[in-house]
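Novice: sequence? don't have it. structure:
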């Protein structure tokens, strides 16, 4: 992918600014004329149009009234709120501990029937062993300076894995080879994790692919992402979780997922690759 999660949110705000600019132009107003009509400083108009500053709901109503485009108000406000919701601060969500953060998506996991998961440097949580999960979550507890509830957090992550055994749910997973080679914890912890992958790969509702390091490909993924049915895409940065819910953007992620899965190996070839890494661990 060509953009990072922070880029995605910024581009969404820029797209909103572009829509507002087009409304102004369609109304035959210059930036300064719109500023006069709204009572704003002209630099505020420029900041909103260029995605530097996000408009509030009253800003959008005022803008549309000045451009005689009141019919656009509901859609633009919805778009602005979608941009705002793309950033959800981890700090706010982890004040009561990491367990609470892991449980916030419970309803989403329950109602989703088709999961499409791409990870480039880590094993997805649904397939982690308790030891591997503890290594990862311990770092984030320290990094985010949240309450240390590591045992409860690991238990919550393992408990969620029960959905893997529900026949009505399907999982299409694509991992980069780097994900199975990036070692968290001891060699024994990593070996146990790879054994776990070999086990879950046999489940009939799971399609599990690994993209070899040395393979010809058209694109690379700069960050992991999860697609929940065709309703939501979720990405994570070190400080925030970003949700993408606009149908057009979800469609782009679906296309990207198909591109990323093309060079992956499956079945015996994927198992052979994992076993090779296991052998290297000794």
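Specialist: Structure received. Being a predicted model, the structure only gives us computed values, none of them experimental.
Novice: for the rest of this, base every contact and every neighbour count on C-alpha atoms.
Specialist: Noted.
Novice: for the residue sitting nearest the centre point of the chain, pull up the helix or strand it's in.
Specialist: Taking CA atoms, centre = their mean, the centroid of the chain lies closest to residue 235, which sits 1.2 Å from it. If you go by DSSP states H and E, residue 235 is part of strand 232-236.
Novice: so which elements touch that strand?
Specialist: Packing contacts for strand 232-236, counted by 3 or more CA pairs under 8 Å, 6 or more residues apart in numbering; DSSP states H and E, involve strand 225-228, strand 240-244, helix 247-261.
Novice: got another one to weigh against that:
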């Protein structure tokens, strides 16, 4: 858990405790009014309890301050924006995660992303997506709805057809050679990338292994309208909307883009990967 997340959740808890104290209610009375265990009230106020929008709205109404609901919802959004654990997100399956990203995709007009080890989800074939999600299920046992998630991911790709939106994908060459799926599936995936090398509202660049790099490859991330960054680690996904965080990722993306190749040069990287795949099998 990041220190930023702990600070944001502690700040939310402190504000909720302040509202309860102002109302003159004890934690026991408020818990009874909300139908919660008293321990939950204590955990909330000490920043040790995950909350939903319904929880904070109920709290505002329970302490007689329904006017504070919007403030608490805004503070909760800050907490969720910074840190979303995979364990918590995947408790409801993979499909809801895909649907959350689909909703964000519909709000985004200009997206830039970098992927060091995977083909971007919006460019994946169904077979490749199935293989990747199945492998993630090996470390996230809560993943049980792979097929539903694949369908949702394919549905998300319809946004690429909207000519009023722009997409600029960067991938490290490792993403096109990583064998996270059977050879035939990877061959199909490589072939699927070729049409995206042409100029249009979707642009694909590849950072070759031999490129001179201005920055280390690092982790994958996506930038949405220069106002939101989505990135992840093994244990969590972070949605960052602080202007300084966004600006940092924009600088990293621009540095990586300077090392990328496009068009025929990018096609040669894909051909090289396909040839190596055939020779190995």
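Specialist: In hand now; what should we look at? A quick note: this is a predicted structure, and the numbers were derived from the prediction, not measured.
Novice: mean shift between the strand holding residue 235 of the first structure and the second structure?
Specialist: On superposition with the second structure, the mean distance recorded for strand 232-236 of the first structure (mean CA distance after the TM-score superposition for the first structure) is 0.6 Å.
Novice: measure how far that strand is from the centre of its chain, please.
Specialist: Remark: strand 232-236 of the first structure is offset 2 Å from the chain centroid, using CA atoms, centre = their mean, to the nearest Å.
Novice: what range in the second structure matches it?
Specialist: Here strand 232-236 of the first structure aligns to the second structure at residues 228-232, judged by TM-score structural alignment.
Novice: need the residues that contact that stretch.
Specialist: 219-223, 237-242, 245-246, 249 (CA atoms under 8 Å, 6 or more residues apart in numbering).
Novice: what about burial for those, which qualify?
Specialist: Buried residues within these, counting neighbours by 16 or more other CA atoms under 10 Å: 220-223, 237-241, 246, 249.
Novice: farthest pair in these?
Specialist: Farthest pair in these (CA to CA) is 220 and 241. Separation: 16.5 Å.
Novice: burial count for residue 107 of the second structure?
Specialist: 12 (other CA atoms under 10 Å).
Novice: that one matches what in the first structure?
Specialist: So residue 107 of the second structure corresponds to residue 111, using TM-score structural alignment.
Novice: before we move on, what about residue 209 of the second structure?
Specialist: Using TM-score structural alignment, residue 209 of the second structure sits opposite residue 213 in the first structure.
Novice: now the contacts of stretch 228-232 of the second structure in JSON lines, with distance to residue 155 of the second structure?
Specialist: Below are the contacts of stretch 228-232 of the second structure laid out as JSON lines (distance: CA to CA, whole Å):
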{"residue": "219", "distance to residue 155 of the second structure": "25"}
{"residue": "220", "distance to residue 155 of the second structure": "22"}
{"residue": "221", "distance to residue 155 of the second structure": "21"}
{"residue": "222", "distance to residue 155 of the second structure": "19"}
{"residue": "223", "distance to residue 155 of the second structure": "21"}
{"residue": "237", "distance to residue 155 of the second structure": "21"}
{"residue": "238", "distance to residue 155 of the second structure": "23"}
{"residue": "239", "distance to residue 155 of the second structure": "22"}
{"residue": "240", "distance to residue 155 of the second structure": "25"}
{"residue": "241", "distance to residue 155 of the second structure": "26"}
{"residue": "242", "distance to residue 155 of the second structure": "30"}
{"residue": "245", "distance to residue 155 of the second structure": "30"}
{"residue": "246", "distance to residue 155 of the second structure": "27"}
{"residue": "249", "distance to residue 155 of the second structure": "27"}
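Novice: returning to that earlier point: save the buried ones among the contacts of stretch 228-232 of the second structure as JSON lines, and put in distance to residue 199 of the second structure too.
Specialist: Below are these laid out as JSON lines (distance: CA to CA, whole Å):
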{"residue": "220", "distance to residue 199 of the second structure": "23"}
{"residue": "221", "distance to residue 199 of the second structure": "22"}
{"residue": "222", "distance to residue 199 of the second structure": "20"}
{"residue": "223", "distance to residue 199 of the second structure": "20"}
{"residue": "237", "distance to residue 199 of the second structure": "31"}
{"residue": "238", "distance to residue 199 of the second structure": "31"}
{"residue": "239", "distance to residue 199 of the second structure": "29"}
{"residue": "240", "distance to residue 199 of the second structure": "30"}
{"residue": "241", "distance to residue 199 of the second structure": "30"}
{"residue": "246", "distance to residue 199 of the second structure": "26"}
{"residue": "249", "distance to residue 199 of the second structure": "24"}
